[in-house]
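*Asks:* build me a model from this:
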Amino acid sequence: MSGHPEPRPARRWPFAASGAVAAALLFGVAEIVSVLFSPASSPLVAVGAAFIDVTPAWLKDFAIDVFGTADKLVLLVSMGVVALLVAAALGLLARRRQVTATVLCGAIAVLLGAAVLSRAGTGVADLLPTVAGAAAGLVALNGLVRLARRRAPDHASGEAAGPRPETARRTFLIAAGLTTVVAAVSMAGGRALSAAGNAAVATRDALRLPGARRTAAALPGGVEAVAPGMPPFVTPNGEFYRIDTALSVPRIDPSTWELRVHGLVEEEFTLSFTELLEKDLEETWLTLTCVSNPVGGDLAGNAKWLGYPIRELLARARPQGGADMVLSTSADGFSASTPLEVLTDDRAALLAVGMNGEPLPLEHGFPVRMVVPGLYGYVSATKWVVDLEVTRFADKSAYWTQRGWSERGPIKLASRIDVPRGFETLPAGGAVLGGTAWSQTIGIDRVQVQVDDGEWQDATLAAEATVDTWRQWSFDWDGEPGDHTARVRAVNRDGEVQTSERADTVPDGASGWHQVRFRVE
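*Replies:* Next up, the predicted model:
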């Protein structure tokens, strides 16, 4: 016997930590370098966007039902967790097979680069953030793994004396900690610089929109229902729902924005932002609704929009015979299929530049988006729009149509109860129920409420702004203490009664009566 103690085997956690920290540095460095390139050059954003592209309709619908407008944040957090777990596994592999782990890291970097190149508007130069991040990550991984291997001297094998275990552990922790700080600062700095340094932000903040040639009518008195707790008739921009496929909000400099109008037309042309603002703009009150809105959901919002009638653009282009669809495409690659007749009739379908008296917020499509009465957003409300192609439904399909949704998306007659909230407790002595209903391009004629299994009774309608906006309602009710259930249905001006038949959001929007349960004490 040699009389020397057996060397302690290296613990696994430092190797797993090495991989996780190296991955964090990869994405952090890539994020800050991506400031010099397009937003889609960030590999984290590119992978997330690619994941959204391949997400089946049922999973998208589930994410929106569960997480609402926080679905993108949840996706980013989930991606980060998965990336750290994969990186930790590579760190463990590097404990004994460092060359293999390095090769796999290179393969992952290639996949990240492929994700970047798959995004609209990216080129070879946009690979540089991924290359820089991958290089930093590999250097960190190899360096941290070497530190993790340092241990007490192995006298039996004749190895040279190494540092004391406490010293080796301290050195590793300091190196890992500093690398984590660099990764975090790079990630945060990249996001901040991207937001602050983009010309779109500065231009939007300084932009003064021209006045409308045709202004929206002033809202009549009494458009808001007399029911405590009701949402406002006009949705503030900061509270307006946002559902789209852009994991990173496109930041488009209006001075470089162009809209291409082409396809089955007699005259193809492009339109600049300056040219658009010089046209006769119009205002309209319009409620937008997402096809993913469940029965009673809040994925709807009402605003005053400023823009140029799309029918005027199409009149200039002169669509050819046989054309029946306009395929609109966003700067981020999203596309929507809108029936041609909807964009050429007398409804207020706009190429919008303003929202509630100010330029479009970046997350709502700045500098230009589409808004179209009567259609769900997935077939009409293209944000950051840069291309209008006049075509045929038989020849082209849009983003969500390719994923199982209906190619045409007329908004269904709907109503909801906004107050009381589900399972809310109301005081005895009478209550006021309230809610919202819509039937765009037709208008709401009646709203009826049923409490428990009683008779359907007419609610009191608030004033109507236009047939293209939602209409609020209220209902005075005096009930006995205990548990109760309220239901609502709407009737539009064509005499159509809202159906009780339940339908999921896929493929063309949810249907059914909204109901809430509440208690009176």
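*Asks:* contacts and neighbour counts: CA atoms only from here.
*Replies:* Fine.
*Asks:* for this structure, which segments count as helices?
*Replies:* Using DSSP state H, the helices of the chain run over 13-33, 43-54, 57-67, 71-94, 98-117, 128-149, 165-197, 199-206, 273-277, 310-317, 340-344.
*Asks:* looking at these, which is buried most?
*Replies:* helix 13-33 (a mean of 27; mean count of other C-alpha atoms under 10 Å).
*Asks:* could you check how far residue 125 is from residue 36?
*Replies:* 10 Å (C-alpha to C-alpha, to the nearest Å).
*Asks:* from residue 368, how far off is residue 196?
*Replies:* 20 Å.
*Asks:* wouldn't residue 112 be in contact with residue 131 here?
*Replies:* No - judged on C-alpha atoms under 8 Å, residue 112 makes no contact with residue 131 at a distance of 9.5 Å.
*Asks:* more neighbours, residue 125 and residue 36?
*Replies:* residue 36 (17 against 11; other C-alpha atoms under 10 Å).
*Asks:* here's the other one to compare against:
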Amino acid sequence: MTTAPAAGRTRRRDDTGRPWLPGRWAAAAVGLVAVGVTIGLAELLSALGVWAGVLHAASSPVTALGGAFIQLTPEWLKEFAIRQFGQHDKDALRVGMGLTLVLVALLVGLVARRSPRTALALTGALVAVALAAVWTRTGTGPADGVPVLLGGAAGAVLLVLAFRRTVPASGPGAAGAAEQVAAEVSPRPGSAPVAARAAGTDRRHFFRVAGVGVVAAAAAGALARWVPSSAAVADSRARFRVPAPADAQTVPAGTSLGVEGQQPWITPTTDFYRVDTAFAVPSLTTDAWRLQVHGMVERPLELSFDDLLAREQIQRTITLTCVSNEVGGDLVGNATWVGARIDDLLAEVRPAAGADCVLCTSVDGFTLTAPLSALTDGRDALLAVGMNGEPLPVEHGFPVRMVVPGLYGYVSACKWVVDMKVSTFAAETAYWTARGWAPQGPIRLSSRIDVPRGFAQYRAGEQIVLAGVAWAQQHGIRAVQLQVDDGPWRDAELGAVPSEDTWVQWRWAWTATPGLHTVRVRAVDRDGTVQDEAVRPPFPSGSTGYDSRSITVS
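*Replies:* Sure thing, here's the model as predicted:
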């Protein structure tokens, strides 16, 4: 004869009659589900809030944590990431964050198996970290923490339901079950009576809750990706047509020398480098975009996107360069941009005497300080809306970004720009300059070998064609020269350019002689300045040195 369970109580036992506890892997998996529910729901609520216009984009816990991680990462590690991963550094960061969250989630589940209260405390600590990341982002307010709080509450409820303890009734095996759970759950002497601890988890209930959690986490995550915030941006970009420029630059014939493997004179948009601090690409439509121009000015100004398009649009081909570009690196690109002149805009607001910089802010809170002189000296500094004949890609700043020839991007190329404050370098601290990078950021005279690749092999007497690009924005290139081993410097053939603000293709033919040879390249600008030979890293004002190739001739 068996004893029925006590009324109102449910229990599951194994063959020995002992109360069931989830295995370590099952418990860890439920921790992963609980954290997945937390993040999925928080991301969904954040996306809905951003779409409705009541929350900041940084209310997303993933975006906020990613941004906080980027801000707190030491400079040497950032440089390492850029050197190793280039424009895929954000992908590497996402993988690292994902692995970290998985490990933490597994830990939460393992802790909950023994002590649900401790697991809830750990979950609360994680929510607190996420809240701190959200509320320390520029432009966020108290309401931006609501998605994290509600997501954390949902995850906590799932943990409580999944690991809810049930007490076995009296009957055969009950005493043994009490002793078993006492030993497994709380073996410390002097703890609560054994009978009070003789509780297990309902197996069927456990897996039912886990299954519901998996579905909820997956559904919330999927819906967050399809909320109209991102769809609205895609629709806004699709509807926008780049305006016909009133002033279009004439590009001469002969810009491309046609060497196979050489970087194209115009960098395809899909291949254009991307280096920024945005963990998640900001979502901003043309209707929502506004630009505030204020600070040390006589006439502050606010522009809508239509106001910007009503201004004269010009078309210019301009080469942009990242200060993190190593000698011979690919963090440089040449594109055709359409936009309105920044100097005309600043002339209207009339900067005050003593102002020497413009603090530019992205919609995601990133800041840079551009020299006021570089924005007002007549160079083709633009508020760009088009790139290579198309609307700006979202990852390159749609709907509006800054393009300033002659300056590294960290002091000029503000993507998703929404604020320009005329000020002084003494009064302002920007993202990168606060981390020790030079405040002015003029681009250094540089050259690169694209063809051949390193350690290429040729036969004696064969004609080797070397080719690449060189740039000296705001100065222009007079000559590119090649040296084989310690021999004399020889001039290369140069392609045509429409202005001093683009790179130039170069080509040089050499008849191979037997041996292992080192070929170096250097550029000379139109002022006669020769490229700096000294080898220096990018920090704090750009790399220097000659690019070179080793060639084997047999």
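*Asks:* if we can go back for a sec, would you turn the helices of the first structure into JSON lines with distance to residue 352 of the first structure?
*Replies:* Output for these, formatted as JSON lines (distance: least, C-alpha to C-alpha, whole Å):
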{"stretch": "helix 13-33", "distance to residue 352 of the first structure": "31"}
{"stretch": "helix 43-54", "distance to residue 352 of the first structure": "25"}
{"stretch": "helix 57-67", "distance to residue 352 of the first structure": "26"}
{"stretch": "helix 71-94", "distance to residue 352 of the first structure": "25"}
{"stretch": "helix 98-117", "distance to residue 352 of the first structure": "30"}
{"stretch": "helix 128-149", "distance to residue 352 of the first structure": "34"}
{"stretch": "helix 165-197", "distance to residue 352 of the first structure": "23"}
{"stretch": "helix 199-206", "distance to residue 352 of the first structure": "14"}
{"stretch": "helix 273-277", "distance to residue 352 of the first structure": "10"}
{"stretch": "helix 310-317", "distance to residue 352 of the first structure": "9"}
{"stretch": "helix 340-344", "distance to residue 352 of the first structure": "14"}
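*Asks:* of those helices, which approaches residue 300 of the first structure most closely?
*Replies:* Closest approach to residue 300 of the first structure among the helices of the first structure (C-alpha to C-alpha): helix 57-67, 13.3 Å.
*Asks:* so where is the closest one in the second structure?
*Replies:* Alignment note (TM-score structural alignment): helix 57-67 of the first structure is matched to residues 75-85 of the second structure.
*Asks:* which other residues reach the matching stretch?
*Replies:* 88, 89, 92, 324, 326, 435 (C-alpha atoms under 8 Å, 6 or more residues apart in numbering).
*Asks:* go on, stretch 43-63 of the second structure?
*Replies:* Looking at what lies outside stretch 43-63 of the second structure - C-alpha under 8 Å, 6+ apart - the contacts are 39, 42, 64, 130-131, 133-134, 137, 139-140, 143-145, 147-148, 220-221, 223-225, 227-229, 279-280, 282-283, 364.
*Asks:* for residue 253 of the second structure, what is the corresponding residue in the first structure?
*Replies:* Checking TM-score structural alignment: residue 253 of the second structure goes with residue 221.
*Asks:* residue contacts, that match?
*Replies:* residue 463.
*Asks:* and what of residue 264 of the second structure?
*Replies:* Counted by C-alpha under 8 Å, 6+ apart, residue 264 of the second structure has contacts residue 256.
*Asks:* distance of it from residue 257 of the second structure?
*Replies:* Residue 264 of the second structure is 9 Å from residue 257 of the second structure, by C-alpha to C-alpha.
*Asks:* gap between the counterpart of residue 270 of the first structure in the second structure and residue 146 of the second structure?
*Replies:* Under the alignment (TM-score structural alignment), residue 270 of the first structure pairs with residue 302 of the second structure. Going from residue 302 of the second structure to residue 146 of the second structure by C-alpha to C-alpha gives 31 Å.
*Asks:* map residue 241 of the first structure onto the second structure.
*Replies:* Using TM-score structural alignment, residue 241 of the first structure sits opposite residue 273 in the second structure.
*Asks:* for that match, which non-adjacent residue is closest in space?
*Replies:* Nearest non-adjacent residue to residue 273 of the second structure, counting by C-alpha to C-alpha, 6 or more residues apart in numbering: residue 331, 5.6 Å away.
*Asks:* cool, residue 175 of the first structure as well?
*Replies:* Residue 175 of the first structure sits nearest to residue 144 (C-alpha to C-alpha, 6+ apart), 7.3 Å away.
*Asks:* go ahead and confirm the one you found touches residue 171.
*Replies:* No - using C-alpha under 8 Å, residue 144 of the first structure makes no contact with residue 171, being 9.8 Å away.
*Asks:* overlap of the contact sets of these two?
*Replies:* With C-alpha under 8 Å, 6+ apart, residue 144 of the first structure and residue 171 have no common neighbours.
*Asks:* ok, back up a step: apart from its chain neighbours, what residue comes closest to the match of residue 270 of the first structure?
*Replies:* Nearest one to residue 302 of the second structure, counting by C-alpha to C-alpha, 6+ apart, is residue 292 at 4.6 Å.
*Asks:* and the one you found, what pairs with it in the first structure?
*Replies:* Using TM-score structural alignment, residue 292 of the second structure lines up with residue 260 in the first structure.
*Asks:* now swap in residue 135 of the second structure and tell me
*Replies:* By TM-score structural alignment, residue 135 of the second structure lines up with residue 117 in the first structure.
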